[in-house]
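J.: Would you be able to build a 3D model of this:
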Amino acid sequence: MDTNIYPCIWFKEDAQEAAAFYTQVFPNSHYLSKRDPVIEIDLNGTRFMLLQGGPAFSPSAAVSYFVYCGSEKEIDRLYAELSEGGSVLMPLDTYDWTSRYAWVQDKFGVNWQLDIDDIRSDQKIVPALLFSNEKKLAVKEARDFYTGIFDPSRFLMESPYPPGHDMPGGTLLFAQFRIRDVIFNIMSNPMPAEFDFSPGNSFVLECKDQQELDKYWEELGKEGAYSQCGWLEDKYGLSWQVIPAELPSLLSDPDRAEEVMKRLLKMQKLEIAELKNT
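T.: Below you'll find the model as predicted:
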């Protein structure tokens, strides 16, 4: 695969505590790397970056992580552990779309959706994007936007609003798609919401070279907003970090990390040659 895509969660001051908690709670989980202020972990086959970034941002319910549990025993266990010290948005129960489901916000403010169903994929934790308020009609448009940018990509499933909702015909309530080797869920929220996408939940996009980085920086940021250090918001407000694949190794090199960071902080779009020429 040419490009790696994985979620990043912003923490005020407890990224280390969160990493220890998640790697204990989820099966087959382990640390990938630690370099201040970033911890990378693998949770049952899904890579996460935990960023200790201070008080500027916090996770939002607009991005959650959908866990396909595969058994009653596992969903009961995860529900108990993830909800302890947090809050329950939807209690563990039977719903129209599944025999057992829950939505919880854990003690760190991170949102998890738990489903008893399995998924025919090695990826058991799927990022879920919730489109609310004026964006609630844009699920199909956003699905097409993301799959149109990345190659390979494909639609996996879609479900329109059932009759009885005050929505234009064909408006999608839920869709699932794959970009590169990563599955995403995307949902429409028919209820008013006080939350929206935030840099508290972002997605890291590792690029193999400057040409690829330039392409995704331009296409993802079009009609959105560009920020510093490789960060941007796309036209729906979803945050991305568009970085060279070798950036983690550059920032882990004790002889170069300080200078690399100084140069990175002065950039919007990252320039690989300048970062490597230290």
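J.: C-alpha only now, for contacts and for neighbours.
T.: Will do.
J.: What's the local residue count around the nearest residue to Arg154 once chain neighbours are set aside?
T.: Distance criterion C-alpha to C-alpha, 6 or more residues apart in numbering; nearest residue to Arg154, sequence neighbours excluded, is Arg178 at 5.4 Å. Residues lying near Arg178 (other C-alpha atoms under 10 Å) number 19.
J.: Likewise for Asp96?
T.: So Asp96, with other C-alpha under 10 Å, has 7 neighbours.
J.: Then Leu247?
T.: 19.
J.: any idea how far Asp144 is from Glu17?
T.: 37 Å (C-alpha to C-alpha, to the nearest Å).
J.: Of those two, which one has the most company?
T.: Asp144 (14 against 10).
J.: next up, for comparison:
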Amino acid sequence: MKGQVTPYLTFDGNAKEAIDFYAKAFGAEVQGVQKFGEADFPTPPEAADRIMHARFGKGDFLIMVSDAFLGQPVNTGNNVSLAVTFESEEDIQSVYNALREGGIAHMELQDTFWNSKFAKVQDRFGVIWDLDFPKA
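T.: Below is the predicted model of the structure:
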């Protein structure tokens, strides 16, 4: 087992939009996209363009994404957040600015008592991000 967890985000038909948004926000590369219509199993025409599996990443940073299959409900909630640690103040500021466009900052980007610059942002897709830049 690897020491890292790979988040898997599920959307209700807007996974492609989310992939493009997140890849741009993090300066990441989309590493593959497969649609349900490309799979080797019967797929209704209205599900053909939904994303069955995709991934994007940069270095060790990797996220996998899909759309739910038709009829499978997607519930947006606050029971999951994704923690990202940054190596510079410029990087955390850039990602923070991108994610809060159309989203909500639950905790503005700020210096913290635990010796970090930190923010908690819920993006326009309802995903909650914990952004952290540890200080030396």
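J.: before we move on, the earlier item: surely the residue nearest to Arg154 of structure 1 and Ile149 touch.
T.: No: using C-alpha atoms under 8 Å, Arg178 of structure 1 makes no contact with Ile149, being 11.7 Å away.
J.: hang on, the earlier thing: which secondary structure element is home to the residue nearest to Arg154 of structure 1?
T.: strand 172-179 (DSSP states H and E).
J.: Do a quick rundown of the helices in structure 1.
T.: 15-25, 72-83, 139-149, 210-221, 247-252, 257-265, 272-276 (DSSP state H).
J.: Which residue numbers in structure 2 does the fifth one align to?
T.: Looking back up the chat, that one is helix 247-252 of structure 1. Under the alignment (TM-score structural alignment), helix 247-252 of structure 1 falls on nothing in structure 2.
J.: Which strands or helices does that helix pack on?
T.: Helix 247-252 of structure 1 makes packing contacts with helix 257-265 when contacts are defined by 3 or more C-alpha pairs under 8 Å, 6 or more residues apart in numbering; DSSP states H and E.
J.: burial count for Lys117 of structure 2?
T.: Neighbours around Lys117 of structure 2, by other C-alpha under 10 Å: 21.
J.: ditto for Cys69 of structure 1
T.: 21.
J.: again with Phe108 of structure 1
T.: 17.
J.: Now for it: which residues touch it?
T.: By C-alpha atoms under 8 Å, 6 or more residues apart in numbering, the residues touching Phe108 of structure 1 are Phe11, Asp14, Ala18, Gly86.
J.: Residue in structure 2 paired with it?
T.: In structure 2, Phe108 of structure 1 lands on Phe125 (TM-score structural alignment).
J.: where's that match relative to Phe11 of structure 2, distance?
T.: 8 Å.
J.: Also Glu101 of structure 2?
T.: Distance from Glu101 of structure 2 to Phe11 of structure 2, by C-alpha to C-alpha: 19 Å.
J.: and these two? which has more neighbours close in?
T.: Neighbour comparison, Glu101 of structure 2 and Phe11: the larger count goes to Phe11, with 21 against 13 (by other C-alpha under 10 Å).
J.: Identify the residue of structure 1 aligned to the more buried one.
T.: Looks like Phe11 of structure 2 aligns to Phe11 there (TM-score structural alignment).
J.: same thing with Ile63 of structure 2?
T.: Under the alignment (TM-score structural alignment), Ile63 of structure 2 maps onto Phe48.
J.: Contacts only, for its match.
T.: Tyr6, Pro7, Cys8, Ile9, Glu40, Ile41, Asp42.
J.: mapped onto structure 2, which of the residues you listed hold?
T.: Mapped onto structure 2 and checked by both residues aligned by TM-score structural alignment, their matches' C-alpha atoms under 8 Å, the contacts of Phe48 of structure 1 keep the contacts Tyr6, Pro7, Cys8, Ile9, Ile41, Asp42.
J.: And the furthest pair within those?
T.: Spatially, the most separated pair among the kept ones among the contacts of Phe48 of structure 1 is Ile9 and Asp42, at 13.3 Å (C-alpha to C-alpha).
J.: Val74 of structure 2 corresponds to which position in structure 1?
T.: In structure 1, Val74 of structure 2 lands on Phe57 (TM-score structural alignment).
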